[in-house]
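okay, sequence plus prediction incoming.
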Amino acid sequence: MKSLFKVSYLAAVVSSCCVASLPVLANQDGATKESDIEQIVVTGRAGAGFLRKSETSYAISTLSDEDLVTDNPLSVADVLKTVPGFWVESSGGEAGNNIRARGIPRDGYSSVSLQENGLAIQHDGGLGYLNADQSFRLDETIERVEVVRGGPSPIFASNAPGGMVNFITRKAYDYDSAVMKFELGDYNHYRFDGYYSKALENDMFVSIGGFYRQNDGVRDPGFTSNQGGQIRISAGKRFENGEIFVDYKHLNDKVAFLLPIPLSYDANGDITDAPGFDANYGTMMGPEVAHNVYRNLGDGYDFDLTDGTHTELNQFTVKADFTLDNGWQLANNFRYRQSDTLRNGLFPTGGITSAQQRIDDLSAQYGSVLPQNTHVELAFTNHPNDTFDVQNNQGNGQVLNGNLLSVFVPLDEVINDLRFSKQFTIGAQQHDVSFGAYVATYDYEFVRYMATAMFEVAEQARLVDAVVVNDAGEQVSSITENGILRYGSLYNNVDAGADIYAFYAADEWQITPKLRLDLGGRYEVSELSGTVEGTEVVDLEASDTFADDNFITGNGEFKHIDREYKEFAWTAGINYQLSDELGYFARYTDSFRAPNASDFNGNPDRDDLKVEPITMFEAGVKYAADDFSVYATPFYTHFENMRFTDYIFDTTTNSYRDQTAYGDTKTYGVELESFWQASELLDVALTGTWQSAEYETFNFTNQQGEAVDFGGNQLIRVPELSYRGTVGINLLDGRFRTELVAEYYGDRYGDVANTVNLPSYHVFNLSARYDINDEFVAYFNVQNINNEIGLTEGNPRGGQFIGETNESNYFLARPILGRTISASLRYSF
């Protein structure tokens, strides 16, 4: 954590394409280390020259490899908890999480470009059910992370109005290096990371690295929850005037997708465990739904919940950086990726009711078609010798519905970014100019199947059937089949894609030695095309139950998509540098978010999709001295005429319905990051964000036909205040370091109506590092020491405009993970 603040202002800033070798001036204990050489690339510029962090006209955060190893983040989202201005939801597990930047009201990674070596991991990180973090895993091949918050991000990357997160891999031209790390965790967690790089003659190197791990998951479903790994092979060649770098990565990994769980309130109204369910470690996923075949057209649908989010990816990258004879620098980044992603999950839908109420509801719904002198009872699907206790099953006597959802999302994508940069002088003024062209093309498929089941409210929940029993207590029929209320409750079949062309230019104009004006613009064209299959409802006539009577499937009719969107983004920033240590900046950015292929999932005829304008203003003061640094950045964002869609699952019909709203949002706030080296023994770091994020307007028509406007309400799930403070203690001449981290997240709301309150919470984490000798280092990490039940979201399927209300004492929400303990031994030379 320490180097996040100390090294970042000492590092020189260069183009996100061009690479230079510069000395890193601080090691873990803060002492100068002349032998340390690091290749430095700071994201967010396209210039040919160098800038220090304190000289940039935008906000930057950086993390070193030591920060990453010490913090031991479980996911990409966990990495970004140290970044001010980002609201991070990492409660979904190791992938499939949400990031919101500066109040921009988009989930997933649809407003932040997740990059690797300066090029997007996925052109659009917000494609439906294909979050960009599903295609990336952190391991020892990563050298550092650089984050641009807002600023010029939408000029140099598509779909980046909120910022860019750039993961930079290791390179070692001048020496051999190796890293091996063995890690154990208290949730049956085992992991091995490795990296080896060989320096060859003629300024070349080759390297190989990756990881493998498996564990039950912090929320144990009764089977191996997370399993797999990746391998990366890289090679580089330096020339007198440049470099060529080639990288291949293969990922084959599955992670559980964690979703809302049942919770309750204690006598004081505070959130607590539901009886029979541990809020810190429990999950509804369990052996009964681990692997089943559900009714479908033909032979059935093979649903394997143990796959979770299973990504198989091949990624090939070529980077070329050269200085031409005329002084221009040429940089070309090319990437091809092919991935197959299967997302299987158990989605609790809401409708937590007492077992008796569920019996009454089903009796009313189906009573007219049931045999005379019969009644409805609940019974365990796979446990005929166990009687369902209607009054107090699992200590709560509740049942709920859950969707067994499966989505297959293949993606083929090609990206290329070509740019030219040069520094030149006109009179006494220096210009650092860049011109670039960006091209991307992708083919995206989306095939979705869903069955809706009934469960007890319990960890590793058992399936429950609604059976029809006569007066003699004999079962004569059943409403459900094997716990399934409705097979085929959702279906989509989409094959779509896009061709994107963008041209951009930038100029860093040094007007005086202290004053610099930064300008940039980007023109982008997005052409969307593809087909969407229509749907129909059929009776499979394969069961005596009601479960297959209303099966949604494709009708064989495909409608064509053909859309084109064009837009221009621009930015202007000014930096006034009083001294090497102190500077000020201000920047205005006018950007946009264009529709993507997944916006047409299930609805090829929609004509309401438009480019959404986004404006951002930011200013800042930057001070960096040897033992103290502070970066304060006030900001303002405005999102205009955004379309919001709320998908609500109706637990009576077991189907989705949707509502649409349009609105403007505005957010103003302040980001802070600071570091203080109090002494050789003690240092303190603080990052924080205060923001007022609200819907300026939010208009829609509710189910009763009434006009509703939630203008003035707080943005969904975004806290006004959040901070992260770290106290570091260095002992034994720097060989031992421990960090205590305190995190705070203020009150939020789970719905636009601001009726579902997500209370504030504190989390404490502890990490320690001990240098056994020059090669071996031991690490120890405890997350969520206090076992806080901190809610990151309510129940989206119960309504995000107006949240689900329940007269009982039970509700659904997604909390952070419970306390985990891990330890690792790392060998390096």
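Everything's here; your move.

switch to C-alpha atoms for all contacts and neighbour counts from now on
Fine.

what packs against the strand or helix carrying residue 366?
Per DSSP states H and E, residue 366 falls inside helix 355-366. Helix 355-366 is packed against strand 374-380, strand 398-426, with contacts defined by 3 or more CA pairs under 8 Å, 6 or more residues apart in numbering; DSSP states H and E.

dump these to TSV, plus distance to residue 390 and mean neighbour count.
Below are these laid out as TSV (distance: least, CA to CA, whole Å; neighbours: other CA atoms under 10 Å):
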stretch	distance to residue 390	mean neighbour count
strand 374-380	8	21
strand 398-426	8	21
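
pasting the second one now:
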Amino acid sequence: MHRCTAFTAALLATAAAVPAHAHAHAEDREADASGNTVAAPTPAPAPAGKSFTTGVAKGRDLLDTAISASVLDEADLAQLSVSSIAGIMQNIPGIRSETSDIDGYSAITIRGLPLAAEGSKFLQLQEDGLPVLEFGDIQFAGIDQFLRADLTLSQVQAIRGGSASTFASNSPGGLINFISNTGERAGGVLQVSSGVGHDLKRIDFAYGGPLGGGWRFHAGGFYRSGEGPRKVGLNGFSGGQIKANLTRDFAGGHIRFYGKYLDDRQPNYGALPVTVGGTNADPDIGFLPGYDIRDRAYLSPLTASYTETDRNNGPSIIDMRDGLAAKVAAFGMEAQFEIAGFTVTNRFRFSDISGAYNDATPFVTAPAPFFTRFGGPGARLNYAAGPLTGQTITDARLLALTVRLHADLESLDNTTNDLRASRVWDMGGGKLTTTLGLYNAKQQIRMFWNFTSTLQDLAGGGLSAPVNITTATGVPVTDAGTLAYGFAVGLPFSIYHNRYDVDYDVLAPYGSVNFQIGKLSVGASLRWDKGDVSGQVFAPGFGDGRPLFAAVDVNGDGQISVAESRVPVLPLTRPAPVNYGYDYLSYSAGVNYRFADSLSAFARISRGGRATAENAIGTETLDPLTGRPSDPGILVSVVKQAEAGIKYRKGDLSLFLTGFWASTDERNAQITADANGQAFVAQIDRTYSAKGLEFEGEWRRGGFSLVTGATYTRARIDKDANAPAFEGLIPRHIPDFAFFARPSADLGAVTLGAVINGTTESFAQDTNQLVQPGYVLVSPFVQVRPAPGLTLAVNAFNIFDELAVVSLQAPAIPPSGLTNAQVMNGRTVSASLRYAF
């Protein structure tokens, strides 16, 4: 692992941390030279009446809205010692965000809604008011993989439940909007960052401001490179993004043009083996010798490259160093103007999106002699690469039968347009606000998956090497460590070798009314989503109904090896057609009463839908003759919600408390495990419910501030059509209690504080046997301003090196005492030097 030099160690603040944004709240800001803001050298202000614009008809003070919402501004973002989108969302009440602090391979949900798979099925992620992808759980393409946080990020707005279901498609659980700086203030920021104790360098910049004549602009971005906080033996992080926007303000509105180019890759910190002892109720999680997965990953230069077949059944070389790769070239326009008393707003964006998903998961971890069974009696094991090439393995060192997944995300192009018109009418002594809108989107899914089974050791730290198996008579069973192209005998998922060429067209008219008279506000909204899906799917499971295999010279050596004798191939002349439609109705109605300037209360009921993307057209669900899913119930999941809350804000203090209830219909494919910890895919057809309380508070006095949030959730599986024994059990990975706190003190030239995130225990799987331990992570930060415009900062994520388990694979302690776990990073220190001009 590379170490930072003395020079880079002095560049204080965020390599694996979010770039240090400005430090001030809206009521007491001092412009730097960029459109961002920097902390004014005055005591921290009282909580501001932040205007909220996401998922509502018009921007309003939160105390005047019948919604539960949160805002993270530049000051909040500066204190977080995480860089990933999912990591940022851990600091919003109600959000359950499972991440290893990378952008992608995350599972994100809200208010106890089920986590059946990766992604964010019931939660929509937006950038500047439009979705990054139309569907949050496209297999191997989570929304956060195509979104980055940098100095161009001005604010994060989150709405939980409420009108999110009617002001956006496929967002019944909520909306999280990442809002860019648009250059209201003049100036620039340059920041250089480095890891302390690990190799990750980063440079960020931002510049913007008025241009005269009503014009203003903002531009910025970042570039990073390095191994990263976990030892992989290669350059795991490489790339960056640049964003820019140009705005023309005029009486009654504005027009804005914006663009973004993202080209970035990062390692996939997936699930790795750990030891499990103790009891199911109180497990003892440990590490294999020399394999602390808090700072190690499975990737290695010796195992990074391997051969497979491509989308046309031809030989292909796959490079796992691409990790989670994302390329986005986007441009858009936003216009707002007044016509005959109506405020008309139109947002448009086209995004050219592609990338790759690479993962390697140890499916069977066992002593070396176990794997000789694949070669028969007398079989031998030898290293296939690295300094030990050819050396015979004669001891009982641990090896892993590994499933490698490669998803070529050829095109996830997304085109969206959202047109709405609002008007405020004087009526009966009050004000009636009406809104009509039309949303149209087209989402492409062009992607191809393949799986490969390989054998390798568990050296870790970028040293893992492939292992070959040879029969007693010298016949190779493996090709450079590859045991099977596809899945080895006895492994699951044999049908998952698919190619999708599908288009989704979405049309959604919507409208809302809100009447405010005195202290009372009553509103309702309605949305109708209609989708048309067309295209084709190639999969071995289509055609004659059985997996299709062929002999293919994958490695190009002119011979057919044992592994090459049975390669899954696609039936290129027999694709299954896709041709179906769906529709669903969403509604929301709420009432808000402002008892005083400092106090209000609200109540709301909602119903929202979530259309299923490619999970509806797999080999287990699509009828290849009609082009429609065989079970229409899989097309849409419905979420029904009720919520009520109180909001208080006065002087130095603001307090928000919301009670919620939700019921969810869910049809999905869920990766789970058997009693031995062996993973398999289970089809679920369930109804879930969740109820609980959300709390968010902020207190400021002088230079001291404290921001807190907490969520209590009681979730249950109410009905299971396939396995009634699960009814009444608690869904996996949903803790009873989760919280965060951000205390900080501004001492003038120095600001210091900490970010504290915690969660209680949950169950590893729906069987409610093995408990997944809770954790508390403490991440302190210090920011020093030795001269005007200059800031030195240090962020230390997980300073006490806590083992924070994101997920455990096994439902119970397996006989082997081994299972796979995904964990958050261990202690990770980063530093930056920032200059505002």
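Ah, there it is. Not measured: the values here are computed from a predicted model.

superpose the two chains and report the TM-score.
For this chain pair, the superposition-based TM-score is 0.88 by TM-score structural alignment, normalised by the length of the first structure; 774 aligned residues with a CA RMSD of 3.0 Å.

list of residues touching the helix holding residue 366 of the first structure?
375, 376, 377, 378, 390, 391, 397, 398, 399, 466 (CA atoms under 8 Å, 6 or more residues apart in numbering).

do stretch 131-144 of the first structure as well
By CA under 8 Å, 6+ apart, stretch 131-144 of the first structure touches 62-65, 68, 75-76, 95-97, 108-109, 114, 121-122, 124-126, 167-170, 179, 193-195, 209-211, 230, 232, 251, 309, 311, 313.

average distance between the helix or strand where residue 315 of the first structure lies and the second structure?
Assigned by DSSP H and E, residue 315 of the first structure belongs to strand 309-323. Mean deviation of strand 309-323 of the first structure from its aligned counterpart in the second structure after superposition (mean CA distance after the TM-score superposition for the first structure): 0.8 Å.

residue 316 of the first structure - nearest residue in space that isn't next to it in sequence?
Sequence neighbours aside, residue 248 is the residue nearest to residue 316 of the first structure in space, at 4.6 Å (criterion: CA to CA, 6 or more residues apart in numbering).

re the thing from before, wait, which of the helices and strands packed on helix 355-366 of the first structure is closest to residue 617 of the first structure?
strand 398-426 (26.4 Å; CA to CA).

wasn't the residue nearest to residue 316 of the first structure part of a strand?
Yes - residue state for residue 248 of the first structure (DSSP: H, G, I helix; E, B strand; the rest coil) corresponds to a strand.

mind checking how far it is from residue 635 of the first structure?
39 Å (CA to CA, to the nearest Å).

and these two? Which one has more around it.
residue 635 (22 against 18; other CA atoms under 10 Å).

show me what residue 522 of the second structure lines up with in the first structure.
Under the alignment (TM-score structural alignment), residue 522 of the second structure pairs with residue 517 of the first structure.

what about its match, how many residues nearby?
20.

and for the one 4 residues further on?
The criterion is other CA under 10 Å. On that basis, residue 521 of the first structure has 22 neighbouring residues.

which residues touch it?
Taking CA under 8 Å, 6+ apart, one finds 155, 504, 505, 506, 568, 569, 570, 571 in contact with residue 521 of the first structure.

with adjacent residues omitted, what lies nearest to the third one?
Once its chain neighbours are removed from consideration, residue 505 of the first structure has its nearest residue in residue 435; the separation is 4.4 Å (CA to CA, 6+ apart).

same deal with the fifth one?
Excluding the flanking residues, the one nearest residue 568 of the first structure by CA to CA, 6+ apart is residue 523, at 4.5 Å.

the last one too?
By the measure of CA to CA, 6+ apart, the closest residue to residue 571 of the first structure outside its immediate chain neighbours is residue 589, 4.2 Å from it.

that neighbour -> the second structure?
Residue 589 of the first structure maps onto residue 606 in the second structure, by TM-score structural alignment.

sweet, I'm off.
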